[in-house]
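> this one's structure only:
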């Protein structure tokens, strides 16, 4: 963060200096919500939380060197006091981030949204852009009204690029995040079924995602909307933006196109990247054919920011997985391959994961450990039964469905005539691990995937931990 005095931060955040704070004291950053991350010069943001109250850890943060505490409960520690509880503290944090953005005229802000693939694309983009200059990006899925400003506040006078993942739980959320950190380039990956239970329809999801392109500056001011031409709901957003539109995808109408996509035995995709009249071969380090679209989005942004085609291709080939539980491939007991994709799940990402499982398994036996896809609302039964049919049609040899709500997956797989694989339904992750111990054979390939509420990363981690302990 750029250095700011407490009285300047108080003015920006609409707070008041309290406790032992001195107006001339300087915050140099970082801004943190975990007292264990406090270092000299930090600003500790105290939030109530569901289990603990951050204000109770203010003294620890100050003892670690924090210059002040931003909070809503009066403290004896050096404090910037906000009236109105956590909601106003979060609003103050957003105001601070917006002010810092205004002090960073050389920093290009890129926003990334979509129903799936946001975090992976953000991670890829950050790795590629670091070749051009200092780049700030969030860790994991730090993409809401708290994580968004905290990421922005990591930027300083040396930052050249800020890559932000923007998510929505409802209409207006992305627009709000874009007011905190106005992007010049916006990327929309896809519009799928994730969160349809919250939004009510895919059209409503598209409406929310499109708030990103609506927030972009006009083409004459450098605004660029990077849109997936293979998703009609995404390319339809071109009419909602004044920015210049750059299309990416596999179709001929794409400005940044992937051709000749091939999936290797290791599950990694290779393709020809074409931008204009030039092309270059790319072989991704990430697992899954669905990563090609993510890589094309990154290539489109990198090209807009001046990176040469050959450099883009090389950077994409070297960029690896950063955030956890997203197509992590590791070795389990007896040479078993474990694919941990347990961070989240929706119908589209489940389909991509099953295609990857088939590619990895080939002549080996495939096992799918699947949990529920959350937030599907009234579509829950239908979508889980459809997933079960896809499991059978993908040639999966063994299915373990975890949790009572995953029962429709079993119904779906059993409805497919001619599928003779093994299927089990278990109550929880412990039973899933027990079932696998009795089921797995050497060289099997195991996919573990479900929504976060299923907690299936525990299954994958236990399998790989057993191998590591040998």
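Everything's here; your move. Just so it is clear, the model here is predicted, and its values are computed rather than measured. Numbers count the residues shown, from 1 in each chain.

> use CA for all of it now, contacts and neighbours both
Will do.

> which parts of stretch 81-92 are buried?
Neighbour counts over stretch 81-92 (16 or more other Cα atoms under 10 Å) mark 81-82, 86, 88-92 as buried.

> with stretch 64-77 instead?
For stretch 64-77, the neighbour count (16+ other Cα under 10 Å) marks 64-73, 75, 77 as buried.

> just put the residues you listed in TSV and tack on distance to residue 431 and secondary structure.
Shown next, in TSV, are these (distance: Cα to Cα, whole Å; DSSP: H, G, I helix; E, B strand; the rest coil):
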residue	distance to residue 431	secondary structure
64	43	coil
65	46	coil
66	45	coil
67	49	coil
68	48	strand
69	45	strand
70	45	strand
71	44	strand
72	44	coil
73	45	coil
75	48	coil
77	49	coil
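
> will you turn those into a markdown table that also has distance to residue 141?
Formatted as a markdown table, those follow (distance: Cα to Cα, whole Å):
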| residue | distance to residue 141 |
| --- | --- |
| 64 | 27 |
| 65 | 27 |
| 66 | 25 |
| 67 | 27 |
| 68 | 27 |
| 69 | 25 |
| 70 | 23 |
| 71 | 24 |
| 72 | 26 |
| 73 | 29 |
| 75 | 31 |
| 77 | 31 |
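
> residue 177: which of those residues is nearest?
The closest of the buried residues of stretch 64-77 to residue 177 turns out to be residue 70 (Cα to Cα; 20.2 Å).

> can you list contacts of the top strand by length along the chain?
Ranked by residue count and defined by DSSP state E, the top strand of the chain is strand 278-287. Applying Cα atoms under 8 Å, 6 or more residues apart in numbering, the external contacts of strand 278-287 come out as 266-274, 309-310, 313-314, 316-321, 327-329, 356.

> just checking, what packs against the helix or strand following it?
For strand 278-287, the following helix or strand on the C-terminal side (DSSP states H and E) is helix 291-304. Counting contacts by 3 or more Cα pairs under 8 Å, 6 or more residues apart in numbering; DSSP states H and E, helix 291-304 packs against helix 118-129, strand 224-228, strand 244-249, strand 256-263, strand 268-275, helix 309-318.

> alright, now check it against this:
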């Protein structure tokens, strides 16, 4: 964090120092809400939880060197007392962002946010000290936590902006106002919060609407809802795309073995890119990152080099590895929505393999009235991608089988185009089925919303040999 005295922290966070806290002590470390990570010169954020109360670990954090705990009830160690810990962290983050010299970059979209943020973070780090959201820690706690990691020499702050309703992105932007904002796409996701795709689009448009006239809005020309946001921003508009005319385009796209190659075309010239990331959806992610980096002053050659050298940074996202029995696994199990599920089964279809292609697919959550139709369409996409076998896991995934088999009953071992599709009640049953079905040379995709296929992925990882 930017060095501040405890008195300054208390003022910024809207709290009061305890009698045991030294107001002149300077905070030189970060703010941590996990006591195991609390260290010398830092702060500990005590959050009451369902299973544990952070206040019970304040003494441990202090023993490890934390100067004070941001607390909401009396404790025996130095403290900054506040009414609400997360609200206090938010106020502190707003202060840090205002004091920082870093260029702030925001990334949002229905899917691809984390991968694109990781790409931008890696490319920015080639230009100067960079802080980026860890994983998809993009909510009301993760966002200010990330902002507070900024240090005096930080040049770039890359933030993933998530929303489950209208107004959420604006709230995050107000904490750390971005000067560059990228909107990747608008899709069917979190309908429990948004209600419909048009409301989703309105929520995502909050990022370009927030940008100042001297900023830049990076918009997907291939998504008509995103492209329309150009009319609602004061900032310079930079477009990216593969199909529609765009400022940053990919031509001569070659899927190769699933790690795509293409010619990157920018307003300043062209260069060749050979991605190390799996899946065709990363082409759009790379173009968005290219637009951001070009706006920061990088040229086409350096951008292409950075994209070609970029690696996967976040867990359970297109993590491709080979087990010691010769089975190739695509662990994309972190989360799922219709767009990312479709991209994942297409990636499985493109993966070179001597055996069969098997997709283990869990529920896509928060689809409300569209749940059955979206899962049925997923089954159809798996069949169209050339998947040989589909295992649908858990309640609500039965329509995947219907789509994969062309409407045949799930009791039929083979459906349309020779696809085998089976519905199982839970992950334990999926693991048991895989034990009987997997053969050396097969390729397996594991994907579902959040934890719904994590046990399957972890079972397959237990015999992991090498990352690809």
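It's in. Predicted model only: the values in this text are computed from it and were never measured.

> quick one: TM-score?
Overlay of the two chains. TM-score (TM-score structural alignment, normalised by the length of the second structure): 0.95; 459 aligned residues with a Cα RMSD of 1.4 Å.

> quick check, central residue of the first structure?
residue 119 (2.2 Å; Cα atoms, centre = their mean).

> what do we get in the first structure for residue 110 of the second structure?
The alignment partner of residue 110 of the second structure in the first structure, by TM-score structural alignment, is residue 115.

> what separation do you get for its match and residue 322 of the first structure?
19 Å (Cα to Cα, to the nearest Å).

> look at those two and report which has more neighbours.
residue 115 (22 against 16; other Cα atoms under 10 Å).

> looking at the first structure, which helix is longest?
helix 86-102 (DSSP state H).

> could you pull out the helices for the stretch 101-250 of the second structure?
113-125, 142-147, 168-175, 191-194, 197-204, 206-210, 224-227 (DSSP state H, counting those that start in this stretch).

> to residue 49 of the second structure, which of the ones you listed lies closest?
Using Cα to Cα, the nearest of the helices of the stretch 101-250 of the second structure to residue 49 of the second structure is helix 142-147, at 15.4 Å.

> who are the packing partners of the closest one?
Secondary elements touching helix 142-147 of the second structure (3+ Cα pairs under 8 Å, 6+ apart): helix 85-99, strand 156-160.

> now the last one against helix 168-175, angle please.
Regarding strand 156-160 of the second structure and helix 168-175, their directions subtend 160 degrees when assessed with axes from the mean of the first three to the mean of the last three Cα atoms, to 10 degrees.

> how far is strand 156-160 of the second structure from where the chain is centred?
12 Å (Cα atoms, centre = their mean, to the nearest Å).

> one step back: TSV for the helices and strands packed on helix 142-147 of the second structure, including distance to residue 438 of the second structure?
Below are these laid out as TSV (distance: least, Cα to Cα, whole Å):
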stretch	distance to residue 438 of the second structure
helix 85-99	47
strand 156-160	37
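
> wait, which of these is closest to residue 452 of the second structure?
Here strand 156-160 is closest among those (Cα to Cα), at 23.3 Å.

> quick one: that closest one aligns where in the first structure?
Strand 156-160 of the second structure maps onto residues 161-165 of the first structure, going by TM-score structural alignment.

> what about that stretch, how far off from the second structure?
On superposition with the second structure, the mean distance recorded for stretch 161-165 of the first structure (mean Cα distance after the TM-score superposition for the first structure) is 0.2 Å.

> before we move on, what about stretch 121-129 of the first structure?
Looks like 0.6 Å for stretch 121-129 of the first structure (mean Cα distance after the TM-score superposition for the first structure).

> who touches that stretch?
112, 135-137, 161, 163-165, 294-295, 297-298, 302, 312, 315-316, 319-323.

> ok, of these, which come out buried?
112, 135-137, 161, 163-165, 294-295, 297-298, 302, 312, 315-316, 319-320, 322-323.

> quick one, helices of the stretch 301-450 of the second structure?
With DSSP H, counting those that start in this stretch, the ranges of helices along the stretch 301-450 of the second structure come out as 338-350, 371-384, 398-404, 427-437.

> redo those helices as CSV? Include distance to residue 24 of the second structure.
Converted to CSV, the helices of the stretch 301-450 of the second structure look like this (distance: least, Cα to Cα, whole Å):
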stretch, distance to residue 24 of the second structure
helix 338-350, 50
helix 371-384, 56
helix 398-404, 61
helix 427-437, 54
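
> just these: most buried one?
Among the helices of the stretch 301-450 of the second structure, ranked by average contacts under mean count of other Cα atoms under 10 Å, first place goes to helix 398-404 (a mean of 28).

> which residues in the first structure does it align to?
Counting by TM-score structural alignment, helix 398-404 of the second structure corresponds to 407-413 in the first structure.

> how about stretch 367-381 of the second structure?
Against the first structure, stretch 367-381 of the second structure falls on residues 376-390 (TM-score structural alignment).

> what does the matching stretch rub up against?
Residues contacting stretch 376-390 of the first structure (Cα under 8 Å, 6+ apart): 193-198, 200, 347, 350-351, 372-374, 406, 408-416.
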